[in-house]
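Trainee: mind folding the following:
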Amino acid sequence: MEFTKNGFYQRLEQHKLIAVLNDPSQIEKLIKYKQNISAATLMTGNILSVKKYIDLLHKEGIPVILHIEKIEGLKADHYGVDFIIEYVKPFGILTTKKSIMKQAKSKGAFVIQMVFLFDTVNYQNVLDSLDNITVDMLEIMPCRATDLISEIVTLSPVPVVTGGLLTDLRYVKEVLSTGVASLATSNVDIWKRGV
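Mentor: Here you go, the predicted model:
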């Protein structure tokens, strides 16, 4: 199945939920609740299994964003990025590394930059870098830093997704009130319920 950037953004408007897969055993549950989910972030697998997982999810109509640094046996260099984009063919790439972002964008991939907010210097660096964004989306971690995420959403030229530390359903409304395009979580209770 072919997915487009605009089609993906439309999916996010309909279902503000991206399922995060940390283990292959979660794939069956994701398929069961796919009507509540706009996409999946794949953070598990190795160079022998990742294509099989992506092909299965794409066949189910679920765009897959691959966290390239989490794939065992894959070196996240120029050749590794080319291999993923040309052979494995996820809808998008998620990464923390600028070199991977640049290479993936040069190949026409949809790219999400993952950023961790761990102190005020890091937060200020994120704000300072927003004018030079070259990716398609930002993923800000953890989602419980709602006041900081709200400001990033307001200033960001690209849509923002957030996730991490979403341990309880009661935080969903608070996180979504920040104006993010989507919430990324591995919490199956949230997949089941939808947002």
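Trainee: from now on I want contacts and neighbour counts done on CA atoms only, so please keep to that.
Mentor: Will do.
Trainee: so where do the strands sit in this structure?
Mentor: For the chain, strands defined by DSSP state E occupy the ranges 17-21, 39-42, 64-67, 92-95, 110-116, 137-141, 160-163, 182-185.
Trainee: in TSV: those, plus distance to residue 124.
Mentor: What follows is the strands of the chain, written out as TSV (distance: least, CA to CA, whole Å):
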stretch	distance to residue 124
strand 17-21	26
strand 39-42	27
strand 64-67	25
strand 92-95	20
strand 110-116	12
strand 137-141	13
strand 160-163	16
strand 182-185	22
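Trainee: what's the closest of those to residue 152?
Mentor: Residue 152 sits nearest to strand 160-163 of all the strands of the chain, at 8.0 Å, using CA to CA.
Trainee: picking up where we left off before, any chance of the strands of the chain in TSV, plus mean neighbour count and distance to residue 48?
Mentor: Shown next, in TSV, are these (neighbours: other CA atoms under 10 Å; distance: least, CA to CA, whole Å):
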stretch	mean neighbour count	distance to residue 48
strand 17-21	27	17
strand 39-42	26	14
strand 64-67	25	14
strand 92-95	25	18
strand 110-116	20	23
strand 137-141	23	27
strand 160-163	26	28
strand 182-185	26	25
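Trainee: to compare with the earlier structure, here is another sequence to fold:
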Amino acid sequence: MKEMLDAEILIDSPVIAAIKDEQGLAECLKTECQVIFILFGNVCNIGEIVKRIKDSGKIAIVHMDLITGLSSKEISVDFIKKVTQADGIISTKPMMVKRAKELGLLTIQRFFIIDSIALENSKRQIEVYHPDCVEIMPGIMPKILKDIRNFVSVPVIAGGLLTDKKDVMSALSAGADAISTTNRTLWKMQ
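Mentor: Alright, predicted model coming up:
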């Protein structure tokens, strides 16, 4: 399962559709985006959201921190794996990433880099928890993306505040393997 989001698929499909509502879900299924980040839902409907994405042949990654009704306990990861059959999870919480790795899910650890302390903390967490990918937010910081790229050997995803093709190209040029965005016009950039 982890092989599903390797560097090769990110090279072929470097724009990841991050969906935050039903309209975004419907629209992303019509795009060439192969990887979908699910940023909405609740314990009652997350299984159906994942099913729709997987039925369209795309990779479904659930953002654990944004699903209403899930706790911040590791058992929530077990729920996502067992009930939804999602391909992987995103979380800012290291223990969620650790549990997902134990269960064989693809793991993406999201980091908000707001200052030098956050940057150093993210590097320490990457060393300890070994996520399969890291997502750096905001994604419009080429210098920081280069620094992270030089530090990690896993795919780097830039997300947040990317508004146009220039932002996307800048992030990719700085070393990001892919970008994630809720901006639907960028989903068509493949």
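Trainee: fetch the TM-score of the aligned pair.
Mentor: The TM-score (TM-score structural alignment, normalised by the length of structure 2) is 0.93; 189 aligned residues with a CA RMSD of 1.4 Å.
Trainee: nearest to residue 173 of structure 1, of the strands of structure 1?
Mentor: strand 182-185 (10.3 Å).
Trainee: against structure 2, where does the closest one fall?
Mentor: Under TM-score structural alignment, strand 182-185 of structure 1 corresponds to residues 178-181 of structure 2.
Trainee: and that stretch, how far from structure 1 on average?
Mentor: Mean deviation of stretch 178-181 of structure 2 relative to structure 1 after superposition (mean CA distance after the TM-score superposition for structure 1): 0.5 Å.
Trainee: residues contacting the most centrally placed residue in structure 1?
Mentor: Nearest to the mean C-alpha position of structure 1, by CA atoms, centre = their mean, lies residue 41 at 5.1 Å. Residue 41 of structure 1 is in contact with 18-21, 64-67, 94, 184, counting by CA atoms under 8 Å, 6 or more residues apart in numbering.
Trainee: now do residue 1 of structure 2
Mentor: Residue 1 of structure 2 neighbours (CA under 8 Å, 6+ apart): 87, 104-106.
Trainee: ok, of those residues, which come out buried?
Mentor: Among those, those classed as buried by 16 or more other CA atoms under 10 Å are 87, 105-106.
Trainee: which position in structure 1 pairs with residue 151 of structure 2?
Mentor: In structure 1, residue 151 of structure 2 lands on residue 155 (TM-score structural alignment).
Trainee: repeat that for residue 10 of structure 2.
Mentor: In structure 1, residue 10 of structure 2 lands on residue 12 (TM-score structural alignment).
Trainee: then residue 42 of structure 2?
Mentor: Residue 42 of structure 2 maps onto residue 46 in structure 1, by TM-score structural alignment.
Trainee: ok, and the closest non-adjacent residue to its match?
Mentor: residue 72 (4.3 Å; CA to CA, 6 or more residues apart in numbering).
Trainee: show me what contacts that neighbour?
Mentor: 44-47.
Trainee: out of these, which are buried?
Mentor: Counted by 16+ other CA under 10 Å, these give 44-45, 47 as buried.
Trainee: isn't residue 64 of structure 2 up against residue 90?
Mentor: Yes - Residue 64 of structure 2 lies in contact with residue 90 (CA atoms under 8 Å); the separation is 6.0 Å.
Trainee: if I look at residue 24 of structure 1, how far off is residue 169 of structure 1?
Mentor: Per CA to CA, to the nearest Å, residue 24 of structure 1 is found 23 Å from residue 169 of structure 1.
Trainee: no no, residue 99 of structure 1
Mentor: Distance from residue 99 of structure 1 to residue 169 of structure 1, by CA to CA: 36 Å.
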